[in-house]
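Chemist: everything below, folded, please.
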Amino acid sequence: MGHDLWLVFRREFGLSVRNPTWLGIQLMQPVLYLTLFGPLMERMVANTPGFPPGDVWTIFTPALIVMVALFGTSFVGFGLLAEYRNGVIERLRVTPVSRVALLLGKVFNNALQTLVQACVLILLAMLVFGLRAPVGGVLLSLVIAALLAVTMASSSYAVALTLKDEQAFPALLNSVMLPVLLLSGILIPITSGLAPDWLYTLSRINPFSHVVEAERASFRGEITIDALLTGSIVLVVLTGLAVWWGTRTFRRESA
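Modeler: Got it, this is the predicted structure:
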């Protein structure tokens, strides 16, 4: 399967390299949040009790990395729908390529793009806004971002192949991703000191809020705290389920 995986990844990576504009477009939104919204949070973090430990950039930058992984990969199913419409999926049914490789080759390329965007955000925050974070914590945050990208890309491909409708697909994603964004604490942390009890409880149900907290903990260098452990466990479970779902869907469509 390794050879098949490499062939699919190389094809997807080549397509991405030939169209780098899309990568910049995806990065534009988090960069704007970092440069235009981040400075507004400085006084909030300094003067409002209930925020997580750390300055505004150790709170906001890792959350934006999660945003990149969430929204940069949740819509990759559009490309698969285009391939389905053009008959690519039909042609793949008669090839000996591993069905797992067909999924993971695409997913790993999406994860690589997420890591590139995350590195750009981190460098921008360090060079322009003075972000200070331990090297080990930053590397751990990139691992978390990569796993989250694998989770969302696998789920996006599974949803796209299940719906097979380019109008229903974005409508469903928007209806799901908006509450995920608001309840994950990406823009403003949802803590017991800031949010009403009912909103805090809802945020605990959202698994991605734990991933955001794990990302923030890694930027603070707090490797052993409960937030990092809980978020990591939640993310590993989500990744396993998403890859299983995506693989199962690919196998069914390619049978």
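Chemist: switch to C-alpha atoms for all contacts and neighbour counts from now on
Modeler: Noted.
Chemist: can you pull the contacts of the closest residue to residue 92 other than its chain neighbours?
Modeler: Leaving out its chain neighbours, the residue that sits closest to residue 92 by C-alpha to C-alpha, 6 or more residues apart in numbering is residue 254, at 6.8 Å. Residues near residue 254 by C-alpha atoms under 8 Å, 6 or more residues apart in numbering: 89, 90, 92, 93, 99.
Chemist: neighbours of residue 204, how many?
Modeler: Residue 204 has 15 neighbours, counted by other C-alpha atoms under 10 Å.
Chemist: cool, the one 3 residues further on as well?
Modeler: Other residues within reach of residue 207 by the criterion other C-alpha under 10 Å amount to 17.
Chemist: in this structure it contacts residue 234, no?
Modeler: Yes: Residue 207 is in contact with residue 234 according to C-alpha atoms under 8 Å; the separation is 6.7 Å.
Chemist: how much space is there between residue 190 and residue 158?
Modeler: Look at residue 190 and residue 158: by C-alpha to C-alpha, to the nearest Å, they are 30 Å apart.
Chemist: no, scratch that, I was asking about residue 120
Modeler: According to C-alpha to C-alpha, residue 120 and residue 158 sit 29 Å apart.
Chemist: and these two? which has more neighbours close in?
Modeler: Neighbour totals were compared for residue 120 and residue 158, and residue 158 leads with 24 against 15 (other C-alpha under 10 Å).
Chemist: check which helices and strands whatever helix or strand that one lives in sits against.
Modeler: Assigned by DSSP states H and E, residue 158 belongs to helix 135-163. Applying 3 or more C-alpha pairs under 8 Å, 6 or more residues apart in numbering; DSSP states H and E, we find helix 135-163 packed against helix 56-74, helix 77-85, helix 99-129, helix 168-184, helix 207-220, helix 226-254.
Chemist: and this one, so I can compare the two:
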Amino acid sequence: MKLLRDTWLIFQRNLQLMLRSPMWVVLGVAQPVVYLLLFAPLLKPALATMGAHSQAEAYRIYVPGMLVALALAGGLYAGFDLLQELAAGIVERARVTPVSRLALLLGRAFRDVVVLVVQAAIIIVLSLLFGLTVGIPNLLIGYGILALINLTSASFSYGIAMKIKKPAVLGQLINNVAQPLMLLSGTLLPIALAPLWLRDTANGNPFNWAVTGMRELFTGNPDHSAVWKSFAMLGALAIVVIAWSGRKFAKSVR
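Modeler: Next comes the predicted model:
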């Protein structure tokens, strides 16, 4: 119970700080919206071999991948916010409080999940204007996948930030991690269009399964094996990453 109460308190504090600067939500969706408007219209001929014979069908393939990219990148860059708090001594002052060290991580990570949900809702509403259709139950299941991705990537970023504590090094490291993960996830174009060796490599990437699962949900196939496989793989990965990052917080804030 103490962990839940402390997590809620940290979550509330970080959410209030974010609400004081709502531009973060807008800036977070700025680039995806640009891709939605300028890149997605080019996909109809490129995805014709996958059955996307209309603009709406092309968006049904593209938008789920873009949402996964938003969840992954948004979480991975969350560590920069923590670096600011470290520099200001905010995390250091937690040493004299009885707050759970794991709650310091979870409260921040859950705040990031809420921000992601809002950003994803904005993108989906805009996509509806281009003919995208998706069932509400399938959309809610998709939100579960996105939440696991964001929770995992944000926890990883926070753990790395606690260890490195240098913005320049953190930025370079995150870029080196984010780019191959996204390319091997088929966020922009489906991995099915890639050579066999690249498809085999992507099969070991849980975020690739997440993209596949999201696309199946958006096409009305919630019973597809990629959906439950993505939940299983991302759930296990989230537990491992949170445990690792939680230890970093425990060691740094004693």
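Chemist: show me the one of the helices and strands packed on helix 135-163 of structure 1 that comes nearest residue 26 of structure 1.
Modeler: Ranking these by proximity to residue 26 of structure 1 (C-alpha to C-alpha) places helix 56-74 first, at 6.2 Å.
Chemist: who does that closest one touch, helix- and strand-wise?
Modeler: helix 21-32, helix 38-47, helix 99-129, helix 135-163, helix 207-220.
Chemist: from residue 73 of structure 2, how far off is the aligned partner of residue 29 of structure 1 in structure 2?
Modeler: Aligned by TM-score structural alignment, residue 29 of structure 1 pairs with residue 31 of structure 2. Here the criterion is C-alpha to C-alpha. By it, residue 31 of structure 2 lies 12 Å from residue 73 of structure 2.
Chemist: more crowded one of the two?
Modeler: Comparing residue 31 of structure 2 with residue 73 by neighbour count (other C-alpha under 10 Å), the higher total belongs to residue 73, at 23 against 12.
Chemist: ok, now which ones touch that one?
Modeler: Residues near residue 73 of structure 2 by C-alpha under 8 Å, 6+ apart: 153, 178.
Chemist: can you find the partner of it in structure 1?
Modeler: Here residue 73 of structure 2 is matched to residue 71 in structure 1, going by TM-score structural alignment.
Chemist: from residue 178 of structure 1, how far out is that match?
Modeler: From residue 71 of structure 1 to residue 178 of structure 1 the distance is 10 Å (C-alpha to C-alpha).
Chemist: repeat for residue 198 of structure 1
Modeler: The value you get for residue 198 of structure 1 to residue 178 of structure 1, if C-alpha to C-alpha is used, is 18 Å.
Chemist: pretty sure residue 137 of structure 1 is touching residue 224, no?
Modeler: No: using C-alpha under 8 Å, residue 137 of structure 1 makes no contact with residue 224, being 11.3 Å away.
Chemist: outside of stretch 125-142 of structure 2, which residues touch it?
Modeler: Applying C-alpha under 8 Å, 6+ apart, the contact partners of stretch 125-142 of structure 2 are 36, 55-57, 59-60, 63, 214, 217-220, 222.
Chemist: now with 6 Å, please.
Modeler: With contact meaning C-alpha atoms under 6 Å, 6 or more residues apart in numbering, stretch 125-142 of structure 2 is reached by 56, 214, 217, 218.
Chemist: OK, contacts around the first one?
Modeler: Contact analysis of residue 56 of structure 2 by C-alpha under 6 Å, 6+ apart lists 131, 132.
Chemist: gap between the residue nearest in space to the middle of structure 1 and residue 42 of structure 1?
Modeler: Structure 1 has residue 69 as the residue nearest its centroid, 1.9 Å off, counting by C-alpha atoms, centre = their mean. Relative to residue 42 of structure 1, residue 69 of structure 1 is positioned 24 Å away (C-alpha to C-alpha).
Chemist: sorry, back to before: out of the helices and strands packed on helix 56-74 of structure 1, which gets nearest to residue 3 of structure 1?
Modeler: Among these, the nearest to residue 3 of structure 1 by C-alpha to C-alpha is helix 99-129 (8.7 Å).
Chemist: mind listing what's buried along that closest one?
Modeler: Within helix 99-129 of structure 1, the residues scored as buried using 16 or more other C-alpha atoms under 10 Å are 99-115, 117-118, 121-122, 124-125.
Chemist: what of stretch 151-162 of structure 1?
Modeler: 151, 152, 153, 154, 155, 156, 157, 158, 159, 160, 161.
Chemist: of these, closest to residue 172 of structure 1?
Modeler: Of all the buried residues of stretch 151-162 of structure 1, residue 172 of structure 1 sits closest to residue 159, with 9.3 Å by C-alpha to C-alpha.
Chemist: the closest one matches what in structure 2?
Modeler: That one, residue 159 of structure 1, aligns with residue 160 by TM-score structural alignment.
Chemist: what about its match, distance to residue 213 of structure 2?
Modeler: For residue 160 of structure 2 relative to residue 213 of structure 2 (C-alpha to C-alpha), the value is 28 Å.
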